[in-house]
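**Q** Predicted model, plus sequence, below.
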Amino acid sequence: MDFDLTAQQQARYDDVLAAVRARLGTVREQAGSYFSRDDWKTAADIGLVGLCLPTDSGGGGLGALDTALCLEAFGHGCPDTGFVFSISAHLLACAVPVRDFGDSPAAERLLAGLASGELVAANAMTEDAAGSDVGQLAVTADRVGDDYVLNGDKSFASNGPAADVFITYAVTNPSAGFLGITAFAVPAGTAGVEVGPPLGKLGLASCPASRVAFRECRVPVAYRLGSEGQGSVIFQHSMAWERGCLFAAYLGLMERQLQQCTEHARRRRQFGRAIGDFQAISHRIIGMRQRLESSRLLLYRACWLLDGGRDHTTAVALAKIAVSEAAVANSIDAVQIFGGAGYLTATGVEQQLRDSIPATIFSGTNEIQREIIAREARL
């Protein structure tokens, strides 16, 4: 069993980290605004928006583990986790379904735009009455000739206000339960698409989120992903990639955070000593490292299983829980280590906490992940 990265993987990680630090290292959360298209273009130039998309569509052609390593470097080098999240959601929750289930010329054109960064994608699944219970969708899609007519409301779409295309899910056969859900790629300019204003959020401020409504929205069959009724399978497929790869960005955040805390503990002096000399501080930092390293191993293993086409359901759920809860715990510790300075916005430490809290909720709450693990264990 070899735990080392290959020389190629390490070189790719180092290259991405260096590029992100040089070109996106000064990106900061801005109150009342979200990411700029210039920053998005920079991320696309580095290759981040198309990491796991096919090379013939302009992507990087990477597997899950290599994608995760690049997103980890992105999260390490860029202090704006909201922006990192926007890119990751675009790639994993949106572009991956188009990559694997879009089989029309229209879908191929979308994929090329997603890989180049010309298009920004938003995932529109969540509804007011369908959060964790995704089988209770109310948005409908009725087949009318060569179109589907979509009607209904989505309550939370990350990247919604900035999106050029929405990956969404609607009921095409109400009597079939989860087998009656179908996936669509809906260009934002389609008549009947109504995008709400950005929602106020605790963290991840640079990733705008909004409601999205479909009002007699006619979507050509060419923009359907997969076959009719395959939506639940497509959504779970995209979530496996998101839970397996997106949370690597939080590994990068925790790595950067750990370095900040270590440097602060060496530099900050109280009672004539560096605060790192006190076990109350040093042991807290060791706990942060333990959570980081253990959750990193779980995530790498989940991606390795995903790449190998092996059963990854439990591994991905375990990794999602471990990384998200480690990010929250480590961020609380970081605030405590920095003390009063950690409570101020200037250090960026309090932002790390705000950006970590939603990690236990999105991509399937941690409570749902535990239910998945219990089900797989036949409990």
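**A** Yep, that arrived. A quick note: this is a predicted structure, and the numbers were derived from the prediction, not measured. Residues are numbered from 1 along each chain as shown.
**Q** contacts and neighbour counts: CA atoms only from here.
**A** Noted.
**Q** I'd assumed Tyr13 was in contact with Gly77.
**A** No. Applying C-alpha atoms under 8 Å, one finds Gly77 not in contact with Tyr13, separated by 10.7 Å.
**Q** With neighbour numbers in mind, choose between those two.
**A** Gly77 (27 against 22; other C-alpha atoms under 10 Å).
**Q** Against Arg256, how distant is the more buried one?
**A** 8 Å (C-alpha to C-alpha, to the nearest Å).
**Q** What ranges does the stretch 101-250 of the chain have for its helices?
**A** 105-116, 231-241, 248-267 (DSSP state H, counting those that start in this stretch).
**Q** Below is an additional structure, to be compared with the one above:
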Amino acid sequence: MPTQTDVLIIGGGLAGLTAALHLQKTGIAVILIEKDTYPHHKVCGEYVSNEILPYLQWLDADPAILRPSIITRLQFSTIQGNSIFTRLPLGGFGVSRYQLDNFLYEKFIAKGGLVIQDTVNHVIFGKESFTVSTKNKQQFIVRQVIGAYGKRSSLDLKLKRTFIQQKSPFLAVKAHYTGEFQNDLIALHNFKGGYCGVSKVEDQKINICYLADYNTFKTHKNIGIYQEKVLYQNKHLKDIFERCTPLFETPLTISQLSFGARKTVTDHILMIGDTAALIHPLCGNGMAMAIHSAQICATLLTAFFKGDISSRTELEKRYIISWNQNFKSRLRMGSTLSAILSKEYLAEKLISGMVNIPFVLPMLIKKTHGHLLTVQE
């Protein structure tokens, strides 16, 4: 017999776990399916804007218990090594996905939540409900499905999402290190074909995560040689790598990254987090956006189940509108900045302009970040 529930969430990353906690708090029956066990590392910049702190506190999931680094300043540099510093308007914190995802997972489980380790194979909508089947031959009948399975999945192929057919030239690489780096700083360093983020997470570990042009990367034998030949052209990156010791046996990598917005509703599935859109890492705001998108989705779903939203059509319409209002311009700015930084000449011009006109960089930061996210009881 199929298992029945109100909501089934596919994917247990930041967005999926946050949505699960929110729905659980409002009394909606929810099951989460995640293919991996906890805890596990993920390719991620691991910087979180403080804009989502009030919301996490409302969920009884204050990350302060994880002792994250407190980040208040940003450094930005070009290939030539020219750099500029500024204070972050809201500030943020650094915490690993290894710790944060597991923290949210344990919160959900402790409050009676159900997480099933499995992989969703098919989602079929009909007669106002979804039938979901998994690799381990489990079946679920649910009123609503939320897609929170990350950057790309075989499920995207089955749902015929257009972005999955498009090749992307980007490769992301991430690892943790020990060494010297300022606790309150997040640094974004440009190099030919990409950019690299550096910041502290919990326990004084340094997270280094960079996005590279795959065509440039594949001309080198391995990651180490690529870093020495390409990233080291930026003197700041050369100095950081030479002063740090890797904690991972090998860095984590992920390829075929497709940035920008995707359809936020596909076959009546509400998409959140990276499943709905992937913002360029240089914006340093993907984790906060994932959590914020979960809040939007869970809030509207709660209203739908209470009868305050009269139909599925209205639910989907309101979700798309709210998602666009909060994220569309931020994604557009991320794409624009990425296009500029991919051209060495333009990147140097941008830095020069920001040095001469200091308010430009804080203005760009505000364009890629949101406001403090509060929740009314």
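**A** Arrived safely. Small disclaimer: the values here were computed from a predicted structure and weren't measured.
**Q** overall similarity of the pair, as a TM-score.
**A** The TM-score (TM-score structural alignment, normalised by the length of the second structure) is 0.26; 158 aligned residues with a C-alpha RMSD of 6.7 Å.
**Q** circling back to that earlier point, select, out of the helices of the stretch 101-250 of the first structure, the one closest to Arg284 of the first structure.
**A** Set against Arg284 of the first structure and scored by C-alpha to C-alpha, the helices of the stretch 101-250 of the first structure come closest in helix 248-267, at 9.9 Å.
**Q** Report the buried residues of that closest one.
**A** Across helix 248-267 of the first structure, burial judged by 16 or more other C-alpha atoms under 10 Å covers 248-258, 261-262, 264-265.
**Q** and of those residues, the nearest to Asp307 of the first structure?
**A** Among the buried residues of helix 248-267 of the first structure, and counting by C-alpha to C-alpha, the member closest to Asp307 of the first structure is Ala248, at 15.4 Å.
**Q** List the residues that contact that closest one.
**A** By C-alpha atoms under 8 Å, 6 or more residues apart in numbering, the contact set of Ala248 of the first structure is Ala68, Leu69, Leu71, Glu72, Gly75, Arg296, Leu299.
**Q** again with Phe217 of the second structure
**A** Counting by C-alpha under 8 Å, 6+ apart, Phe217 of the second structure touches Ile223, Tyr226.
**Q** where along the stretch 201-350 of the first structure do the strands fall?
**A** 209-220, 224-225, 269-270, 273-274 (DSSP state E, counting those that start in this stretch).
**Q** possible to save those as CSV with mean neighbour count and distance to Val149 of the first structure?
**A** Output for these, formatted as CSV (neighbours: other C-alpha atoms under 10 Å; distance: least, C-alpha to C-alpha, whole Å):
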stretch, mean neighbour count, distance to Val149 of the first structure
strand 209-220, 21, 4
strand 224-225, 26, 12
strand 269-270, 12, 65
strand 273-274, 14, 65
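**Q** Tell me which of those strands approaches Ala107 of the first structure most closely.
**A** strand 224-225 (8.2 Å).
**Q** Setting the sequence-adjacent residues aside, check what's closest to Phe76 of the second structure.
**A** Leu188 (4.9 Å; C-alpha to C-alpha, 6 or more residues apart in numbering).
**Q** now the helices: where do they sit in the stretch 201-350 of the second structure?
**A** 214-217, 223-229, 235-243, 286-306, 312-341, 344-356.
**Q** deepest of those, which one?
**A** Per residue and on average, the most neighbours among these fall to helix 286-306, with a mean of 22 (mean count of other C-alpha atoms under 10 Å).
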